[in-house]
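Participant: What follows is a protein structure lacking sequence information:
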């Protein structure tokens, strides 16, 4: 049976890989590298750099997987994502059959952690449900959430309190921002559209990479600076990965 390793690679810096992830790299013989087009070529290049740094097996092979684009403008978000996953699964099915022997071990390097806002696990489950005989193993990675808190030198939770992890889409629909809210996948810059009263923000982009950007402060004071930095970085690099923590300031809880 084909074995797939979903290896959490952390938020982009090669030093974020765990020892378990490094050891897993040498267990696989075929590495499937997602290709999202020229605009996001650096995402593939970072994976390649990690492989070159840590893989010692001379017979490792690399296979590029073209990833179809999702219709970002569609009205039915869940149906659009389901269709997108189905198209990716079809690509994965064919390439696994063509490139990985039936008793082979392959790997996908997953940005951050495979269990937090990533589709790879769901797509493999879809393939298994559709009858493709594969097994998989998850190697956890350091998530952007952990890296964000570490780089800002803050704790994610306050004493005895909970933390909400959500998306920009959900944040925009919330009636009230929870006291400690981590926000991911906020391409619409929702942080600049909500009521900033009593909120601090700890924002970071390209965490752990050479182009890392960090901004923190009262949301009302720094929202425009974050927007400006975010847009300039995305225009320069062609892509951006960022996350932030919204925290209701002491006395405003």
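Facilitator: Cool, the structure landed. Remember, predicted model here, so these are calculated numbers, not experimental data.
Participant: C-alpha only now, for contacts and for neighbours.
Facilitator: Noted.
Participant: Beyond the longest helix along the chain, next helix or strand please.
Facilitator: Criterion DSSP state H: the longest helix present in the chain is helix 77-99. On the C-terminal side of helix 77-99, the nearest following helix or strand under DSSP states H and E is strand 105-110.
Participant: Which strands and helices lie in contact with the longest helix of the chain?
Facilitator: Under the contact criterion of 3 or more Cα pairs under 8 Å, 6 or more residues apart in numbering; DSSP states H and E, helix 77-99 touches strand 61-66, helix 120-129.
Participant: mind listing what's buried in it?
Facilitator: Of all the residues in helix 77-99, those buried under the rule 16 or more other Cα atoms under 10 Å are 80-81, 84-85, 87-89, 92-93, 96, 99.
Participant: Sort out which one of the residues you listed lies nearest residue 249 for me.
Facilitator: residue 81 (35.5 Å; Cα to Cα).
Participant: Roughly how far does that closest one sit from residue 144?
Facilitator: Remark: distance between residue 81 and residue 144 (Cα to Cα, to the nearest Å) = 22 Å.
Participant: Same question for residue 173.
Facilitator: In this view, residue 173 and residue 144 are 23 Å apart by Cα to Cα.
Participant: Comparison target below:
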């Protein structure tokens, strides 16, 4: 393998793939598709549906996605996890003996929410990377709620649930977007003057949206998220929090 193409697929809707992304899927010789275990088959099925919609005839190379070791400290855990993902990519490609460009379908966008670029740099020999952007999870969220991302001349911080829990509201920001939050960490903030726009399965037929004053809808989001995760076996959600004037 000399070329590895990372193709943003939005939040799972075939409509989130750009024309450039569709062309790349058709031109790729092979596609790496992760399988994330029992109860999460739908994630692989969505990737296969996107490939079918694009008209791709590439060879599909499945690989089992590893899980993180909870016994390790967080950063060490992530590093070891990324090493193992890269190893499994390499094994799948070596066994298949593919020649020609290999593609990966990246949820959200290669620039956000994901470490695919970092993992790709672990491969040996290092491939020539091509990144094809798609709709980001943030774009899908703000579009679904029909809102702008920022206030007039206001800064925006993109952060994770872990950092929100550990550090609280980021200083100097009017608006924050939180990703990778399995614990609805906004509930640890003072919600008095916060408005939240939350969404899950964005852009799909299963899309769920909740918005309102954070203290009024916090429990609704917690309950809705838990029920949806139980029903599907997985959930990908994002939310935007914004300070509102007292009044």
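Facilitator: Great, that's in hand. Note that the structure is a prediction, hence the values are computed from the model and not measured.
Participant: Quick check: TM-score for this pair?
Facilitator: Put the two chains on top of each other and the TM-score (TM-score structural alignment, normalised by the length of structure 2) is 0.95; 245 aligned residues with a Cα RMSD of 1.5 Å.
Participant: burial measure for residue 198 of structure 2, as a count.
Facilitator: By other Cα atoms under 10 Å, the residues close to residue 198 of structure 2 number 27.
Participant: Double-check that it belongs to a strand.
Facilitator: Yes - under DSSP: H, G, I helix; E, B strand; the rest coil, residue 198 of structure 2 sits within a strand.
Participant: check contacts around residue 93 of structure 1.
Facilitator: By Cα atoms under 8 Å, 6 or more residues apart in numbering, the contact list for residue 93 of structure 1 reads 127, 132.
Participant: Which residue in structure 2 aligns with it?
Facilitator: Alignment note: residue 93 of structure 1 maps to residue 90 in structure 2; criterion TM-score structural alignment.
Participant: contacting residues for the aligned partner of residue 139 of structure 1 in structure 2?
Facilitator: In structure 2, the residue equivalent to residue 139 of structure 1 is residue 132, according to TM-score structural alignment. Residues in contact with residue 132 of structure 2, defined by Cα under 8 Å, 6+ apart, are 5-8, 20-21, 110.
Participant: Between all of these, which two are separated the most?
Facilitator: Farthest-apart pair in the contacts of residue 132 of structure 2 is 20 and 110; separation 14.3 Å (Cα to Cα).
Participant: which non-adjacent residue is nearest residue 123 of structure 1?
Facilitator: Counting by Cα to Cα, 6 or more residues apart in numbering, the nearest residue to residue 123 of structure 1 once its immediate chain neighbours are dropped is residue 89, at 5.7 Å.
Participant: ok, back up a step: quick one: buried ones out of the contacts of residue 132 of structure 2?
Facilitator: 5-8, 21, 110.
Participant: Give the equivalent position in structure 2 for residue 200 of structure 1.
Facilitator: In structure 2, residue 200 of structure 1 lands on residue 195 (TM-score structural alignment).
Participant: wait, doesn't that match sit right on residue 212?
Facilitator: Yes - in terms of Cα atoms under 8 Å, residue 195 of structure 2 counts as a neighbour of residue 212; the distance is 5.6 Å.
Participant: and those two? which has more neighbours close in?
Facilitator: More neighbours surround residue 195 than the other of residue 195 of structure 2 and residue 212, with 20 against 13 (other Cα under 10 Å).
Participant: what about that one, which SS state?
Facilitator: Under three-state DSSP, the three-state class of residue 195 of structure 2 is strand.
Participant: Look up how far residue 192 of structure 2 lies from the nearest residue to it once chain neighbours are set aside.
Facilitator: Take residue 195 of structure 2 and drop its neighbours on the chain: the residue closest to it by Cα to Cα, 6+ apart is residue 213, 4.4 Å away. Per Cα to Cα, residue 213 of structure 2 is found 8 Å from residue 192 of structure 2.
Participant: Looking at the two, which one has more neighbours?
Facilitator: Using other Cα under 10 Å as the criterion, residue 213 of structure 2 and residue 192 rank with residue 213 on top: 18 against 13.
Participant: which position in structure 1 aligns with the more buried one?
Facilitator: By TM-score structural alignment, residue 213 of structure 2 lines up with residue 218 in structure 1.
Participant: how far away is that match from residue 200 of structure 1?
Facilitator: From residue 218 of structure 1 over to residue 200 of structure 1 (counting by Cα to Cα), the distance is 4 Å.
Participant: do residue 65 of structure 1 as well
Facilitator: For residue 65 of structure 1 relative to residue 200 of structure 1 (Cα to Cα), the value is 40 Å.
Participant: And residue 101 of structure 1, by the same measure?
Facilitator: Distance from residue 101 of structure 1 to residue 200 of structure 1, by Cα to Cα: 52 Å.
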